[in-house]
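Trainee: could you work out the structure for the sequence below:
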Amino acid sequence: MFWWEGQGPEGFRVAFTDTSAGNLALHVGDDSAAVRSRRSALEVHMGIAPASLRFMEQVHSAEVAVAGPAPAAEEVPVADALLSPDGSAPLAVMVADCLPVLFAGPGPHGVVTAAAHAGRRGLIDGILSNTVAAMRSAGAARIQAWIGPGVCGRCYEVPAEMRAEASHLPGAASQTSWGTPALDLPAAALSQLQGLNVSVEAIPGCTMEEPELFSHRRDAPTGRFAGLIWQPR
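Mentor: Down below sits the predicted model:
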C-alpha cells in the first residue's frame, strides 16, 4: 500500500501510497463509491479514525488552507497546501507526476504539519515558500520536509519557453534523457526548501519510470496516489 513510509517528530508518520492502494481521487472519472472505499481502507491501514483524512481540491495555485476540526465529509478547501496547526488532522495530498511534499515542525500546541502539491506552476508561484511561511506563522520550528516521488528531470519534457519561465528557480533547468528541454521539479523543490532553512529528505521514485506509481503523463487518464502525514491513534 505504501511506496515509502517513515518517521516524523513525536510519533508522527509520513508516507506515500502506490498503485496497490488504488486511485484515491474523486475527479478522474473513477467510481466514487470505489474511491471512498479505498480511502476508508487507507484510514484503517494508517490507524486513524474513519472519515478523518483531510483532502484538498487542488488547482495548481499557491494557496495554503488551514484544516479545521471538521471531518473530511465537510466542504473540501480549494488550495494546494493544507496545514494543521496542532497536527490533529491527518493530511493528504494527491499527485500523479507533480510533487507531494509533507512537512512537520514542533509548535506551541503540538506538531505543526502540512501537505503541499508542488507542480511546475506551484513551484514558480511559491507554494512551498507560502507553506513554510504559514507553518512559521503558526509557531513551527525546526521544520522537516519530505519530497515524495514525482516526474524526474530526465523525463519531464517541456517546451524551451516553459523551461525559461522557471529559470529563476535553482536546479529547475534540465534536459531529458533523449536531449530535449526539461524541468527537474525535485531538484527545484529541494533547492527552495534548503534555501528556507528546512531540513529535507527526498524520496526516490520517478512516476514516469515506475509502474507502481500513477503518472498522468504516461497513462492519462489515470489515478492519483497520495502523500500522507498523521499521528496514529
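Trainee: every contact and neighbour count from this point should use C-alpha atoms.
Mentor: OK.
Trainee: host element of the most centrally placed residue in the chain?
Mentor: Among the residues of the chain, the one closest to the centroid is Pro100, at 1.9 Å (C-alpha atoms, centre = their mean). If you go by DSSP states H and E, Pro100 is part of strand 99-107.
Trainee: what about the most far-flung residue of the chain relative to its centre, which helix or strand?
Mentor: What lies farthest from the middle of the chain is Gly179; by C-alpha atoms, centre = their mean that is 28.4 Å. Under DSSP H and E, no helix or strand contains Gly179.
Trainee: what's the first helix or strand after the helix ranked longest in the chain?
Mentor: Assignment by DSSP state H gives helix 32-46 as the longest helix of the chain. Note on helix 32-46: by DSSP H and E, the next helix or strand toward the C-terminus is strand 64-66.
Trainee: now that following strand: buried residues?
Mentor: Residues 64-65 are the ones in strand 64-66 that count as buried (16 or more other C-alpha atoms under 10 Å).
Trainee: can you check stretch 224-233 too?
Mentor: For stretch 224-233, by 16+ other C-alpha under 10 Å, it's 224-231.
Trainee: would you do the same for the sequence below? I want to compare the two.
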Amino acid sequence: MFHWCADILPGVSAAFTDTGAGNLALHVGDDPAQVELRRAELEQRIGVARQGLRFMNQVHGATVAVMEADTPAPKADAMVSRGLPLAVMVADCIPVLLAGEAVDGPVLAAVHAGRPGIAHGVIPAAVERMKSLGASGIRAWLGPSICGNCYEVPAALQDEVAAAVPTTRSTTSWGTPGLDLPAGARSQLEDAGVEVAYTGVCTLETESLYSYRRNKETGRFAGLVWCHE
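Mentor: Here you go, the predicted structure:
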C-alpha cells in the first residue's frame, strides 16, 4: 500500500502510496464507489477518521488553499492546514509534502507540483502561506515523480519553463530536450530556506507506481501528511 512512509515530526507522519493502494482519484474514469472504498481503507490504515483526508480538485495552477475543518475540497494545487490531514494525487507530477512547527502545533502542506505549477511558483507560494500561519523549521518531502532523464518535452516548452526556473532544464537519457521537475522543486525550496529531507524515485521507471507517461489510462497514487497521537 505504501511506497514510503515515515514519522517526520513528533506526532506527524507522511507517506506516498503505490499501486497496491489502488487508484485514489475520482476523475480518471474509475468506479467512484470503489475509489471511495479505497480512500476509506487508506484512512483506516493511517488512523484518520472517515472522510478526514482532505483532497483537492487539482488544476495545474498555483492557488494555495488554507484548510479549516469545514472547508470543502478546493480548486487548488496546494493545501495548508494547522494539522488537518492532507492528500495530493499524482501520476508523474511531484507530490510535495511540507511540515513545520508553530506555537500552536504543526503546520502541514500538500502540493501538486507539475510542470505548470513549478513554473508558476506553487511551491514557494505554499511555503509563504505556511510561514503566514507561524510555521518555522519547515522541511519538504518530494515524492516519486518523472525524472529529468525521462521527461521529454518540445524544445520551445523546455525554454519556456527554464526561463522561469532555470534548474529544470535537462537532457533525456536519449539526448532530447527534457525537464527535471525535482531539480526545479529543490531549487525553489532551497531559495525559500526549506530543507529537502527526501526525494523519491522516477515514476516512469518504477512499475509499482502510476505513470501517465507510461500509460495514459492510469490511476493516481497519493502523497499524505497527517497528525497522530
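Trainee: rewinding a little: please say which position in the second structure the residue farthest from the centre of the first structure maps to.
Mentor: Residue pairing (TM-score structural alignment): Gly179 of the first structure is matched to Gly175 of the second structure.
Trainee: ok, now Met135 of the first structure?
Mentor: By TM-score structural alignment, Met135 of the first structure lines up with Met130.
Trainee: so which strand or helix has its match?
Mentor: With DSSP H and E as the test, Met130 of the second structure turns up in helix 122-132.
Trainee: contact partners of that helix?
Mentor: For helix 122-132 of the second structure, the surrounding residues in contact (C-alpha atoms under 8 Å, 6 or more residues apart in numbering) are 61-64, 77-80, 100, 107-109, 111, 113, 117, 185, 188-189, 192.
Trainee: 7 Å - rerun?
Mentor: With contact meaning C-alpha atoms under 7 Å, 6 or more residues apart in numbering, helix 122-132 of the second structure is reached by 62-64, 78, 80, 107, 111, 113, 188-189, 192.
Trainee: check the fit of that helix onto the first structure and give the mean distance.
Mentor: The superposed helix 122-132 of the second structure is, by mean C-alpha distance after the TM-score superposition for the first structure, a mean 0.4 Å from where its aligned residues fall in the first structure.
Trainee: now do the buried residues in that helix.
Mentor: Quick answer for helix 122-132 of the second structure (16+ other C-alpha under 10 Å): 122-127, 129-131.
Trainee: also stretch 71-86 of the second structure?
Mentor: Buried residues in stretch 71-86 of the second structure, defined by neighbour count with 16+ other C-alpha under 10 Å: 74-86.
Trainee: kindly report the same for stretch 168-184 of the second structure.
Mentor: Of the residues in stretch 168-184 of the second structure, those buried (16+ other C-alpha under 10 Å) are 168-172, 177-184.
Trainee: I'd like to know which of these is nearest to Val48 of the second structure.
Mentor: Val48 of the second structure lies nearest to Pro182 out of these, by C-alpha to C-alpha, at 29.1 Å.
Trainee: now that closest one, what's its secondary structure?
Mentor: helix (DSSP: H, G, I helix; E, B strand; the rest coil).
Trainee: for it, what are its contacts?
Mentor: With C-alpha under 7 Å, 6+ apart, Pro182 of the second structure has these contacts: Cys147.
Trainee: and if you look at the one 5 residues further on?
Mentor: Neighbour list for Ser187 of the second structure: Thr167 [criterion: C-alpha under 7 Å, 6+ apart].
Trainee: secondary structure class of it, three-state.
Mentor: helix.
Trainee: then Gly148 of the second structure?
Mentor: coil.
Trainee: circling back to that earlier point, ok, residues contacting the strand holding Pro100 of the first structure?
Mentor: Counting by C-alpha under 7 Å, 6+ apart, 93-94, 111-119, 139-150, 227, 229 sit against strand 99-107 of the first structure.
Trainee: any quick PyMOL command for the buried ones out of those?
Mentor: In PyMOL, a selection of the buried entries from the contacts of strand 99-107 of the first structure looks like this (16+ other C-alpha under 10 Å):
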select buried, resi 93+94+111+112+113+114+115+116+117+118+119+139+140+141+143+144+145+146+147+148+149+150+227+229
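Trainee: rewinding a little: contacts for the following helix or strand past the helix holding Met130 of the second structure?
Mentor: Downstream of helix 122-132 of the second structure, the first helix or strand assigned by DSSP H and E is strand 136-142. Residues from elsewhere that reach strand 136-142 of the second structure (C-alpha under 7 Å, 6+ apart): 94-102, 194-200.
Trainee: farthest-apart pair in the residues you listed, please.
Mentor: Farthest pair in the contacts of strand 136-142 of the second structure (C-alpha to C-alpha) is Ala102 and Gly200. Separation: 26.8 Å.
Trainee: please give the element, helix or strand, for Asp92 of the second structure.
Mentor: Following DSSP H and E, there is no helix or strand that holds Asp92 of the second structure.
Trainee: contacting residues for the corresponding residue of the second structure for Gln231 of the first structure?
Mentor: Mapped onto the second structure by TM-score structural alignment, Gln231 of the first structure lines up with Cys227. Counting by C-alpha under 7 Å, 6+ apart, Cys227 of the second structure makes contact with 11-13, 83, 85.
Trainee: what about Pro50 of the first structure, neighbour count?
Mentor: A count of neighbours around Pro50 of the first structure, defined by other C-alpha atoms under 10 Å, yields 14.
Trainee: thought it was touching Glu43?
Mentor: Yes: contact criterion C-alpha atoms under 7 Å: Pro50 of the first structure and Glu43 qualify, at 6.3 Å.
Trainee: with secondary structure added, can I get the contacts of Cys227 of the second structure in JSON lines?
Mentor: Listed next are the contacts of Cys227 of the second structure as JSON lines, based on three-state DSSP:
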{"residue": "Gly11", "secondary structure": "coil"}
{"residue": "Val12", "secondary structure": "strand"}
{"residue": "Ser13", "secondary structure": "strand"}
{"residue": "Gly83", "secondary structure": "coil"}
{"residue": "Pro85", "secondary structure": "coil"}
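Trainee: sweet, I'm off.
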